[in-house]
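1. After the sequence you'll find the predicted model.
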Amino acid sequence: MVDVLVIGGGNAALCAALMAREAGASVLLLEAAPREWRGGNSMHVRNLRCMHDAPQDVLLDAYPEEEFWQDLLKVTGGNTDEHLARFVIRESSTCRPWMRKHGVRFQPSLSGTLHLSRTNAFFMGGGKALVNAYYRSAENLGVQIRYDSPVDAVEMDGPRFVAARVGAERIEAKSCVLACGGFESNLEWMREAWGRNERGEWPADNFLIRGTRFNQGVLLKAMQQAGADIIGDPSQSHCVAIDARAPLYDGGIVTRVDCVSLGVMLNREALRFYDEGEDFWPKRYAIWGRLVAQQPGQIGYCIIDSKAVSRFMPPVFPGTKANSLPELARALGLPEENFMKTLQDFNAACRPGSFDHTVLDDCATQGLAPAKTHWARPIDTAPFYGYALRPGITFTYLGLKTNDEAAVHFDGSPSGNLFVAGEMMAGNVLGKGYTAGVGMSIGTAFGRRAGTSAAKAALAARSAHAAA
């Protein structure tokens, strides 16, 4: 019997496996994906949001605890557990030396991400390099790793973990860490969570999944049925507006289109529906997937002119280009009359100001609903560009309720040997909304804590058995 069983293969699972092994426990990690697709959504990450009170190598200036907390409070609208959120924030300030020890390397922010150079530490080689480094370190430390091993069920004795099942195989362990993601790739569950809208559409049918196809929510559902305490709204997720041409799965971060704050967003009726300049893009980009999901056909169109080009990270697919606004409307298949009226009204409402995309500037519209409160400039300089966007789901927020020991709860009480980390518990901190890099902060903090807690429980059980 192994001491600690880790179910999952992404950042949180790997952090748990490494910490448990460092604490002296024997560890088996089960990854549902084949080796070439290992790592879950962590393959696609870029950075980690980090608290720091002074400059640290790749991080500029300071990003103190209270500012991080206020940023999180704002994007979640207060729908967060402050104690657990502050635990994540404080852990983010001390984890990087440990990450380096396990082969993770950091680099300064590149052009297009300089606005994050104070708050976020970027991984050299991105998420794939981070995942590969952790797997190498885990193998070197003696963690057993099995691929193509989706766990179908978990055997419980009340609140205590007993065994996991992979097909007909039964795997016992003294303790277990659940870190196998949300349910975003389970279309049936997503349809159930979102339901039909007032137009009779199933919005989930038009969602694209930015990450892994293996996050089916099997064990999340199993734990619900086993009586675990659940937290979060099943319709809430890290939901980004991404290029409508992206693949159904694993498009990753390159499918994101980051020019929304520099232009206007229209629905398929060529009408604006929200303030594109509400706040800085890293704080508000993750609201746009949900906003687009609420539009007819779950599609939106970002319209910019040549003044915006080179001011945002270039997306992987080029935009639709036209030399006039009517030509662009026709190329995008939007109603030309509505399109021209919307753009003319917007241009007329823009008031002169000092444009500066690095601050909340004074370029705003006047007398227009919805307003654009910052970075509002007339869209009047050819060539013009349009990007069709659809909701891109990164991970869902419905999860297992936990505490700062990462224990799964049953009827308000923590399990003694079942722990949770990563996207399966992120809803404790993220009731809604998102800010860049915080998913990695949560996964790293709770992955490390879950591994420590699981090892402690397993080693205590081993000692008790030896004494008996």
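-> Sure, I can see it. Numbers count the residues shown, from 1 in each chain.
2. CA only for contacts and neighbour counts going forward, please
-> Noted.
3. Tell me how far the longest helix seen in the chain lies from the chain's centre.
-> Looking across the chain with DSSP state H, the single longest helix is helix 438-467. Computed by C-alpha atoms, centre = their mean, to the nearest Å, the chain-centroid distance of helix 438-467 equals 23 Å.
4. ok, structure two:
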Amino acid sequence: MSQIFQAGSAFDVLVIGSGIAGLSSAVAAAEAGASVAVLERSSPEEFGGNTRWTESYLRMKNEHEVSDDFEELLVSNAGNNIDPNVIEATSAAYENWPDYVKAHGMPDPELVSTLSSCAGPTLQWLKTFGIRFDALPTYFVTAAAPRIMPVGGGLAMIETLQAHARKRGVSLFFHTTVTSLSRRDSEGWLNVGVATGDKAGESLMLRARSVVIASGGFEGNPEMMTQYIGGTARYIRPVARGGYYNKGEGIRLALALGAAPAGDFSSFHAEPLDPRSAAPEALVMNFPYGILVNKNGRRFTDEAPGPVDVNYDHISRAIKDEPDGIAWVVFDQRIHDVPNWKKSIRTDQPSIQADDIASLAQACGISVEGLQRTMDEYNAACSDGEFAPLRPDGLATRGISPVKSNWARRIDQGSYMAYPIIAGICFTYGGIKTNNCAQVVDADGRIVPGLYAAGEATGLYYQVYTGATSVLRGAVFGKIAGQHAAAQLC
């Protein structure tokens, strides 16, 4: 049950959000002896943010080691056209970086190195609460990176952590939203205004020695989505209910205090979502073996540049720029040559089926003429060659644009099938700048005393998501934030 607020209550550490980042912070701080409260806008039945609804893939070879490409990919996705002077400055010790470099929005090497080196120890810490990890089957038919995950997914992790938080005396407040946040006053307190369901329309003030912002991104806020993503945000929806609770207040309140922004505010992590389904993560991942067309029946992207786990993000995101922000994957009976292809379909809705292309187009509500012309052009561009469904096979189209780089076979063996796909949003990329202790850094490169951030509220990613790193980021820096905040009390 949710506890009841008392105005003026004071805590050593106040955590905003109860996903993997927030609960890791709360438990770590409580273990260190701090008095801790967690503020969560959702109900007790739906706590947990995005973590609750995901398998929580972790980009690790085993419980101790991250993937071999872990740091390389995070650094290579650090943004566009970075000033060489900034890059050179980061080769020095952090304390010697110029202030503007400390405040730069890129994921600096210190942050990436900390995430990589602390991943294994953080999993060992989580295991002490009874959370188990294993290399369980994923929904990817082809994959370029190893993944392990918690047994029971994200839900098992947050339920376990919440139970341990309660045992440690952490106060949990649900139906509660933070409305204001101050810097530390002369007595060392941060003042936090909250609105709670227990006191409708009433603003209450709390005090804390430290605050951890772990309230996620802004994918549940259409105003911020339109501001940062643009007009096509109208076509995007969260992949699961947890995203609707992420309204971006934590980010806005930190920026209002002078926090430096970080990450790519113009982009987001996308997944290919069946818009007909109400199920969480109703994904359609089989498009590398078919073609993607828009409502005009035209192809618009390379469906198969490589393994799907590397490429689904930017391919899904491209769909938002098509008419009405929707596409369809079209395939035929040859799909059955792909072993276990149905595991790539997570939607609970059936495929749209027809005996011929014209009927399929009509059933989908797309241009009959456009789809027939596209299919004729595509089939003519396919050539003979070895089809190898479980690895990139180089079986590419010839003479059409965009090219299909792998698994390009004629689609002419009816009956035909299609699924509609939109760009579902997992989380936004833009957020708060932090250092490797999860302390919030202001626009002048200085630490904001007592203010921490972890998880999706922080900026890390640019361009393309480095798969299976988000939950890991939340756990690692959530733990660091809680421990560091508690240590400052000594």
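-> Structure received. Remember, predicted model here, so these are calculated numbers, not experimental data.
5. Check which residues of the longest helix of structure 1 are buried.
-> Judged by neighbour count (16 or more other C-alpha atoms under 10 Å), helix 438-467 of structure 1 contains these buried residues: 438-459, 461.
6. do stretch 325-332 of structure 1 as well
-> Going by 16+ other C-alpha under 10 Å, stretch 325-332 of structure 1 has these buried residues: L325, L328, A329, L332.
7. Assign the residue nearest the centre of structure 2 to helix, strand or coil.
-> The centroid of structure 2 falls nearest to F427 when counting by C-alpha atoms, centre = their mean (4.1 Å). Classification of F427 of structure 2 using DSSP: H, G, I helix; E, B strand; the rest coil returns strand.
8. how near is it to L115 of structure 2?
-> 19 Å (C-alpha to C-alpha, to the nearest Å).
9. list the contacts for the aligned partner of L360 of structure 2 in structure 1?
-> Alignment note (TM-score structural alignment): L360 of structure 2 maps to L328 of structure 1. Neighbour list for L328 of structure 1: T320, K321, A322, F384, Y385, G386 [criterion: C-alpha atoms under 8 Å, 6 or more residues apart in numbering].
10. What strand or helix carries the aligned residue in structure 2 for Y134 of structure 1?
-> In structure 2, the residue paired with Y134 of structure 1 is L161, using TM-score structural alignment. Taking DSSP states H and E as the definition, L161 of structure 2 sits inside helix 153-167.
11. elements contacting that helix?
-> Applying 3 or more C-alpha pairs under 8 Å, 6 or more residues apart in numbering; DSSP states H and E, we find helix 153-167 of structure 2 packed against helix 20-31.
12. count of residues packed around whatever residue of structure 2 lines up with A228 of structure 1?
-> Using TM-score structural alignment, the equivalent of A228 of structure 1 in structure 2 is A259. Taking other C-alpha atoms under 10 Å as the criterion, the count of residues near A259 of structure 2 is 26.
13. All the helices of structure 1, residue numbers only.
-> Using DSSP H, helices in structure 1 cover 11-22, 65-76, 82-92, 96-101, 126-141, 187-194, 218-225, 281-284, 288-293, 325-332, 336-349, 438-467.
14. The counterpart of T176 of structure 2 in structure 1: neighbour count?
-> Residue correspondence to structure 1 (TM-score structural alignment): T176 of structure 2 is matched to S149. For S149 of structure 1, the neighbour count with other C-alpha under 10 Å is 18.
15. Please apply the same query to the one 10 residues further on.
-> The criterion is other C-alpha under 10 Å. On that basis, P159 of structure 1 has 19 neighbouring residues.
16. From what I see, it and G412 are in contact.
-> No: counting by C-alpha atoms under 8 Å, P159 of structure 1 sits too far from G412 to count as a contact (10.9 Å).
17. before we move on, the earlier item: quick check: the match of T176 of structure 2 vs V143 of structure 1, distance?
-> 15 Å.
18. swap in S310 of structure 1?
-> On the measure of C-alpha to C-alpha, S310 of structure 1 and V143 of structure 1 end up 45 Å apart.
19. just G182 of structure 1 next, same as before
-> Distance of G182 of structure 1 to V143 of structure 1, computed by C-alpha to C-alpha: 24 Å.
20. Show me which of the two is the more surrounded one.
-> G182 (28 against 23).
21. K221 is in contact with the more buried one, correct?
-> No: contact criterion C-alpha under 8 Å: G182 of structure 1 and K221 do not qualify, at 9.8 Å.
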